[in-house]
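Enquirer: have a look; sequence and predicted model below, questions after that.
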Amino acid sequence: MNVLIVESSKPLAQLWQRHLQRSGANVWTAYTQDAAFELLETRSFQVIILDVVVENDSALAISDIAQFRQPEARIIFVTNTSFFSDGSIFNLCANACAYLPSSTPPDDLTNMVHHYARAP
């Protein structure tokens, strides 16, 4: 299973990456929109963990490119803000499968990644 993490906070991205790798996932990390675009062009992902607020970039642009290039990839949105707390993110991104706080325990996030990677 290939997972892409798009998160501006390197310590948080690395924490998630370690947990996912211990569970057997292949994990790539992008800290910027451009890095995410490049990975979406060169790799195939089953699940993308995408921070709603990617510093100085657009999470919705990243999700649009993911939807275009990899329509089967499931996107788990994470955030430490109240953006889209009304659930509207699911109307904006057809690939969205979950919306979680960034403070979600890494083990719980890992379990969700495995669940959505198996989901049809």
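Expert: Great, that's in hand.

Enquirer: CA atoms for contacts and neighbours, from now on please.
Expert: Will do.

Enquirer: report the central residue of this structure.
Expert: Taking CA atoms, centre = their mean as the criterion, Ile49 is the residue nearest the geometric centre of the chain, at 1.3 Å.

Enquirer: what about versus this one:
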Amino acid sequence: MQVLIVEADPDRARSWAAAPGGQGWTVRLASTNRTAIALMDAEAFRVIVLSLDLADGKVPSVPVYAGYRQPEAKIIVVTATGMFHDGSIFQLCSNACTIPGTSAKPADLAARVDNHGNRPVPVRSAAPGANAVH
């Protein structure tokens, strides 16, 4: 399973990557929106762990781009602030599936990645109502 972690703090990103990486997943790290978007252009991700506390301040570009380029990817939005804890992130980002705080333990975050990343992916069909799950 491909996992993209978008986090500006390299120590935090490595601690988050250590738990899922130990489960045989391929984990890619991006510290900026630009790097994350370049990785999404090059690879398909099952789960994207996105910190809203990026230094480049262009947070909305990653979930919007993921919704367009990788609509099946699940996005775990992580924040140190109360931003989006009202649930509005789910209206802005159709891929968002959960919003833990940055204080979440790496093992807890890995469990969320595992939970959302291993769910069946709907197979899209041109016929209305003909979607299947595999």
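Expert: Right, received. Where do you want to start? Quick caveat: nothing in here was measured; it's all calculated off a predicted structure.

Enquirer: any idea what the TM-score is?
Expert: Scored by TM-score structural alignment, normalised by the length of the first structure, the superposition of the two chains gives a TM-score of 0.96; 120 aligned residues with a CA RMSD of 0.8 Å.

Enquirer: picking up where we left off before, looking at this, the residue nearest to the centre of the first structure is in a strand?
Expert: Yes - according to DSSP: H, G, I helix; E, B strand; the rest coil, the state of Ile49 of the first structure is that of a strand.

Enquirer: give the buried residues for stretch 68-77 of the second structure.
Expert: Of the residues in stretch 68-77 of the second structure, those with enough neighbours to count as buried (16 or more other CA atoms under 10 Å) are 70-77.

Enquirer: relative to strand 47-51, how tilted is the host helix or strand of Asp114 of the second structure?
Expert: With elements taken from DSSP states H and E, the one containing Asp114 of the second structure is helix 106-117. Here helix 106-117 of the second structure points in a direction 130 degrees away from that of strand 47-51 (axes from the mean of the first three to the mean of the last three CA atoms, to 10 degrees).

Enquirer: which secondary structure elements does helix 106-117 of the second structure contact?
Expert: Based on contacts counted as 3 or more CA pairs under 8 Å, 6 or more residues apart in numbering; DSSP states H and E, the elements that helix 106-117 of the second structure packs against are helix 10-21, strand 47-51, strand 74-78.

Enquirer: I'd assumed Ala73 was in contact with the residue nearest to the centre of the first structure.
Expert: No - under the criterion of CA atoms under 8 Å, Ile49 of the first structure lies out of contact with Ala73, with a separation of 10.3 Å.
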